[in-house]
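S.K.: Okay, predicted coordinates and the sequence, questions at the end:
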Amino acid sequence: MTFDRSVKIAPSILSADFANFGQEIQAVEAQGADWIHVDVMDGHFVPNITFGPATCKAIRPHVKTVMDVHLMIAPVDPYIEAFAEAGADILTAHLEAGPHIHRTLQAIRGAGCKAGLALNPGTGVEDIAYLLDMVDLVCVMTVNPGFGGQAFIDLSAKVRRLRQMIGDRPIHIEIDGGVTPATAPLMVAAGADVLVAGSAVFKGGSVANPAPYGENIAAIRAAVA
């Protein structure tokens, strides 16, 4: 993965057909997705359960771009190795998920993955000032994590502050939650360069009819151009 700040669209497979992940990933990549975002939830840190390392390993051969794995789980550390072995390119852990985030980020990089750090809507960015040299991505949650399809929380000021703090470091700012053609421009203007979109990408399409995926991705791109 070479670093650049061009806007990347990362469809979340949380909104895909769970019975058809391989073909869904192939379809959405063919329609212009830059990354594939995988939301891992444990029913403990967040109020929902999705999938684990075995699912990531099964879908990895279908992902030709970047597999961006967002761990909404606590504890995180015991599972880092399994998700790394499953083929994650980026592993993102939540600041709020454990007391030793520094160790967690070290372990993610030690396992050969890019290290991401996610922040819930109520968490301030000043808390991560001493972690910026250990991360490759900061994920700003613009919904409270746990479910797809929630209403967007405008955290433009938070993203702008984060962008100032990052300076010239090669760190992506990812936005996760409620991204649409209406909300994406606010976040890109504030400094974001990775947009996770679930329902906004997958709505109206299917493996049999993937064209809407491309239209939805194009609409987000046009909105932020």
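M.R.: Received it, and whenever you're ready, just let me know what you need.
S.K.: Please count neighbours and contacts with C-alpha atoms only from this point.
M.R.: OK.
S.K.: which outside residues touch the helix or strand hosting Gly116?
M.R.: If you go by DSSP states H and E, Gly116 is part of strand 114-119. Outside strand 114-119, the residues that touch it by CA atoms under 8 Å, 6 or more residues apart in numbering are 89-96, 105, 108-109, 125, 134-141.
S.K.: So which elements touch the helix or strand following that strand?
M.R.: Per DSSP H and E, the first helix or strand lying C-terminal to strand 114-119 is strand 137-141. In terms of contacts (3 or more CA pairs under 8 Å, 6 or more residues apart in numbering; DSSP states H and E), strand 137-141 is packed against strand 114-119, strand 172-176.
S.K.: Please compare the first structure with the one that follows:
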Amino acid sequence: MCVNTKENKPMNCLAPSILSANFANLEEQIKILDEAGAQYVHFDVMDGNFVPNISFGVPVLNSVRKYTDRMIDVHLMVDEPIRFIPDFAEAGADIITVHAEACKHLDRTLEYIREQGVLAGVALNPSTPLSMIEWVLPKVDMVLIMTVNPGFGGQRLIPYTLEKVAQIKSLIEKKGYKIDIEVDGGINLSNVNKAVEAGANIVVAGSAVFGGDIANNVENFLEILN
């Protein structure tokens, strides 16, 4: 769970997506995130097949791990992600999230993530029903609700996805599970409060963090979140 380590209480956390960072200054920008208080680093992996874009791989994660001691949240937007789980775990991922839509055997894939000693996350695209993950929730540490169609940064949040966040929050509470809820896509300072009100406690933000003064943007997000 995303918690305040000093008070050991649940809290809302910011996960800046380095997909929107300046790759030529990645180390410097990650250090700015750390100093400003961002709790996570969101690391998007795209294969050009499951989503229409290509991003980073294991070598980049190896470097990012050296730059920060924050939680690194690896989001595998790839077909059959089970193939890549050991390598990303070894490279320093703290959480590995796979898409339910991309797994032939989702239950086994989630088990495999935990076998590597890291936390397991499951993601759903905007139009994918929650019923697709209901039975695997006991094997999940985080549910990621995509609030845009995945593949590119800078998109607008799809409004109905917040109702989906509220529904998964209700289901998790009804079952008594301790599972983080993350939202990813189109999150900015104007709508982040709506995402939190719906039930999210981890917020991914890309262009809204890296566009302009990074430290100031992080501080503004954290002020709203907590």
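M.R.: Thanks, I have it. A quick note: this is a predicted structure, and the numbers were derived from the prediction, not measured.
S.K.: Any idea what the TM-score is?
M.R.: Once superposed, the chains reach a TM-score of 0.93 (TM-score structural alignment, normalised by the length of the first structure), with 218 aligned residues with a CA RMSD of 1.4 Å.
S.K.: related to what we said a few turns ago, so for Asp193 of the first structure, which of the helices and strands packed on strand 137-141 of the first structure sits nearest?
M.R.: Taking CA to CA, strand 172-176 is the member of those nearest to Asp193 of the first structure, at 5.7 Å.
S.K.: mean per-residue distance, the helix or strand just after that closest one to the second structure?
M.R.: Where DSSP H and E defines the elements, the next helix or strand beyond strand 172-176 of the first structure is helix 184-190. Superposed on the second structure, helix 184-190 of the first structure shows a mean distance to its aligned partners of 0.8 Å (mean CA distance after the TM-score superposition for the first structure).
S.K.: What's the local residue count around the equivalent of Phe45 of the first structure over in the second structure?
M.R.: Correspondence of Phe45 of the first structure to the second structure, assessed by TM-score structural alignment: Phe50. Close neighbours of Phe50 of the second structure, defined as other CA atoms under 10 Å, add up to 18.
S.K.: can you give me the helices for the first structure?
M.R.: 21-30, 53-59, 80-85, 101-110, 156-166, 184-190, 199-202, 211-224 (DSSP state H).
S.K.: Would you mind putting these into a markdown table with distance to Val66 of the first structure and mean neighbour count alongside?
M.R.: Converted to a markdown table, those look like this (distance: least, CA to CA, whole Å; neighbours: other CA atoms under 10 Å):
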| stretch | distance to Val66 of the first structure | mean neighbour count |
| --- | --- | --- |
| helix 21-30 | 10 | 20 |
| helix 53-59 | 12 | 17 |
| helix 80-85 | 13 | 20 |
| helix 101-110 | 16 | 18 |
| helix 156-166 | 22 | 17 |
| helix 184-190 | 20 | 20 |
| helix 199-202 | 17 | 24 |
| helix 211-224 | 16 | 18 |
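S.K.: between those helices, which gets nearest to Asn120 of the first structure?
M.R.: Among the helices of the first structure, the nearest to Asn120 of the first structure by CA to CA is helix 156-166 (11.4 Å).
S.K.: roughly how far is the closest one from the heart of the chain?
M.R.: With CA atoms, centre = their mean, to the nearest Å as the basis, helix 156-166 of the first structure stands 18 Å off its chain's centre.
S.K.: same question, stretch 139-151 of the first structure
M.R.: Centroid displacement of stretch 139-151 of the first structure relative to its chain, using CA atoms, centre = their mean, is 11 Å.
S.K.: Can you give me the end-to-end span of that stretch?
M.R.: Distance across stretch 139-151 of the first structure, first residue to last, is 17 Å (CA to CA, to the nearest Å).
S.K.: I'd like the helices and strands packed on strand 137-141 of the first structure as a markdown table, with mean neighbour count and distance to Val28 of the first structure appended.
M.R.: Shown next, in a markdown table, are these (neighbours: other CA atoms under 10 Å; distance: least, CA to CA, whole Å):
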| stretch | mean neighbour count | distance to Val28 of the first structure |
| --- | --- | --- |
| strand 114-119 | 24 | 23 |
| strand 172-176 | 26 | 18 |
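S.K.: Tabulate these in TSV, adding columns for distance to Ile166 of the first structure.
M.R.: Formatted as TSV, these follow (distance: least, CA to CA, whole Å):
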stretch	distance to Ile166 of the first structure
strand 114-119	13
strand 172-176	9
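S.K.: Those strands: which one's closest to Gly214 of the first structure?
M.R.: strand 172-176 (19.5 Å).
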